[in-house]
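Asker: no letters, just coordinates:
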């Protein structure tokens, strides 16, 4: 029985239809996650897919709008669970912990969107629940993070022009700093997939 599960968090079309997707650090996130999925399947690891939903909001995460689906190119197998959450982390509003317990999982590998939000939060909760956590930074994606005082309707151009905005590179670096040695081990796609870096 496998003891490792790859958790794919929110790699969904909801993000690609938002204006700030133009500034995402890894527009090829589906390809990066796809490599992890292929490696996990070849090792016999569990793959769990998670989608974020905000029913009744009318926004891109409202299932009724039609964007709450995996980004093109990603396809769960019939034996791979697809969970739908309404909280930032993948545990609180799903049966993920029960599922992992039933499968005898001891280690979780985290990938998905967004690095500092749902991915990081899931990693922290998983660590607190006693799992060994591997955080694959370059198989997560995020967009520039505006200052908390920035108006909600600010344009992407205004956000990018604001010197207080955190770039994706800074976000990833800060996320790695706070997770490493406390909540998770930081790894790359190449390390986890066991593939050599392309020359």
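Answerer: Alright, I've got the coordinates. No experiment lies behind these values; they were computed from the predicted model shown.

Asker: rest of the way, CA atoms for contacts and neighbours
Answerer: Fine.

Asker: residue 83: neighbouring residues, count only.
Answerer: Residue 83 is flanked by 18 other residues according to other C-alpha atoms under 10 Å.

Asker: name the element it belongs to?
Answerer: Per DSSP states H and E: residue 83 is located in strand 82-85.

Asker: residues in contact with that strand?
Answerer: For strand 82-85, the surrounding residues in contact (C-alpha atoms under 8 Å, 6 or more residues apart in numbering) are 48-53, 76, 92-96.

Asker: out of the residues you listed, which end up buried?
Answerer: Among the contacts of strand 82-85, those buried by neighbour count (16 or more other C-alpha atoms under 10 Å) are 48-53, 94, 96.

Asker: what segments of the protein are helices?
Answerer: For the chain, the helices defined by DSSP state H cover 13-16, 29-43, 96-102, 120-128, 156-161, 168-179, 189-193.

Asker: quick one: list the elements packing against the fourth one.
Answerer: For helix 120-128, the helices and strands in contact under the criterion 3 or more C-alpha pairs under 8 Å, 6 or more residues apart in numbering; DSSP states H and E are strand 107-113, strand 132-141, helix 168-179.

Asker: check what contacts the first one and list those residues.
Answerer: Contact partners of strand 107-113, identified using C-alpha under 8 Å, 6+ apart, comprise 3-11, 29, 33, 119, 122-123, 126, 131-137, 139-142.

Asker: got a list of what residue 139 touches?
Answerer: Here residue 139 is in contact with 29, 32-33, 111-112, 188-189 (C-alpha under 8 Å, 6+ apart).

Asker: try it against this one:
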């Protein structure tokens, strides 16, 4: 079965927003790069996905120049780069057609944000019949303010509010929701072992848990 790594929204848009300092994984680009290197070594397809919100004037408006991959992430010739305007990577792109043409039946998901674009993509991929691996520690997210929080509240107040959902809680919730239903949960070290280490038997490039 052919496999594809989906690198979702690891883009500069996030780094220019005020809440970047509260991100769960500041080194998300390096983590994604490890998975990319492992995927290329295994002969897997790497698909790069960016998120755009044209005309909004936000960090995701292409006119502002932030809708580009973070430094250190460089697509090779033949690796598709898609731009979506929905939270999942399928609805507003030709991703499904592309995967079908390449004979892909398994996808590995990483990127930003854990519970939004990454989780939503994993759920839809599962519904479309793909075998899905969700590499949680190669995703990143941000604390979520309570739904009744007034707009424009400073980040420091959001972080201090006990009603704010922490990144640890978000990540745990996502794993509980996906595991055994939509995806296998995998660890970065198992799919892309650090240099100088040897993966445990049966785990190299495959999901765990």
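Answerer: That came through fine. Small disclaimer: the values here were computed from a predicted structure and weren't measured.

Asker: give me the TM-score for this pair.
Answerer: For this chain pair, the superposition-based TM-score is 0.96 by TM-score structural alignment, normalised by the length of the first structure; 197 aligned residues with a C-alpha RMSD of 1.3 Å.

Asker: so of the helices and strands packed on helix 120-128 of the first structure, which one's packed in deepest?
Answerer: strand 107-113 (a mean of 26; mean count of other C-alpha atoms under 10 Å).

Asker: which residue lines up with residue 10 of the second structure in the first structure?
Answerer: Here residue 10 of the second structure is matched to residue 11 in the first structure, going by TM-score structural alignment.

Asker: surely that match meets residue 71?
Answerer: Yes. Counting by C-alpha atoms under 8 Å, residue 11 of the first structure touches residue 71, with 6.0 Å between them.

Asker: more crowded one of the two?
Answerer: residue 11 (27 against 18).

Asker: looking at the helices and strands packed on helix 120-128 of the first structure, which is nearest to residue 21 of the first structure?
Answerer: strand 132-141 (10.0 Å; C-alpha to C-alpha).

Asker: ok and the closest one relative to helix 29-43, angle-wise?
Answerer: Interaxial angle, strand 132-141 of the first structure versus helix 29-43 (axes from the mean of the first three to the mean of the last three C-alpha atoms, to 10 degrees): 150 degrees.

Asker: quick check: strand 132-141 of the first structure compared with the second structure, mean distance?
Answerer: Mean deviation of strand 132-141 of the first structure relative to the second structure after superposition (mean C-alpha distance after the TM-score superposition for the first structure): 0.2 Å.

Asker: neighbours around residue 18 of the first structure, how many?
Answerer: For residue 18 of the first structure, using other C-alpha under 10 Å, the count is 11.

Asker: that one - nearest residue in space that isn't next to it in sequence?
Answerer: residue 60 (7.6 Å; C-alpha to C-alpha, 6 or more residues apart in numbering).

Asker: ok, that neighbour to residue 148 of the first structure distance?
Answerer: Separation of residue 60 of the first structure from residue 148 of the first structure (C-alpha to C-alpha, to the nearest Å) stands at 21 Å.

Asker: now do the contacts for the match of residue 10 of the second structure.
Answerer: Contacts here follow C-alpha under 8 Å, 6+ apart; on that basis residue 11 of the first structure touches 29-30, 51, 70-71, 112-113.

Asker: distance of it relative to residue 18 of the first structure?
Answerer: 13 Å.

Asker: same question for residue 105 of the first structure.
Answerer: Where residue 18 of the first structure is concerned, residue 105 of the first structure sits at a distance of 35 Å (C-alpha to C-alpha).

Asker: repeat for residue 79 of the first structure
Answerer: In terms of C-alpha to C-alpha, residue 79 of the first structure sits 31 Å off from residue 18 of the first structure.

Asker: returning to what we had before: tell me the one of the contacts of strand 82-85 of the first structure nearest residue 179 of the first structure?
Answerer: Closest to residue 179 of the first structure, out of all of those and judged by C-alpha to C-alpha, is residue 92, at 19.6 Å.

Asker: how about that closest one, nearest residue that isn't a chain neighbour?
Answerer: Here the residue nearest residue 92 of the first structure, using C-alpha to C-alpha, 6+ apart, is residue 85, at 8.0 Å.

Asker: next, count neighbours for that neighbour.
Answerer: 20.

Asker: same check, this time on the one 3 residues further on
Answerer: As a burial measure, residue 88 of the first structure scores 18 neighbours (other C-alpha under 10 Å).

Asker: so who does it touch?
Answerer: Residue 88 of the first structure neighbours (C-alpha under 8 Å, 6+ apart): 117-118, 121-122.

Asker: filter the residues you listed down to just the buried residues.
Answerer: 118, 121-122.

Asker: tabulate these (JSON lines), appending distance to residue 23 of the first structure.
Answerer: Supplementary listing: these in JSON lines, determined by distance: C-alpha to C-alpha, whole Å:
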{"residue": "118", "distance to residue 23 of the first structure": "18"}
{"residue": "121", "distance to residue 23 of the first structure": "22"}
{"residue": "122", "distance to residue 23 of the first structure": "24"}
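
Asker: list just the nearest of those residues to residue 22 of the first structure.
Answerer: residue 118 (19.8 Å).
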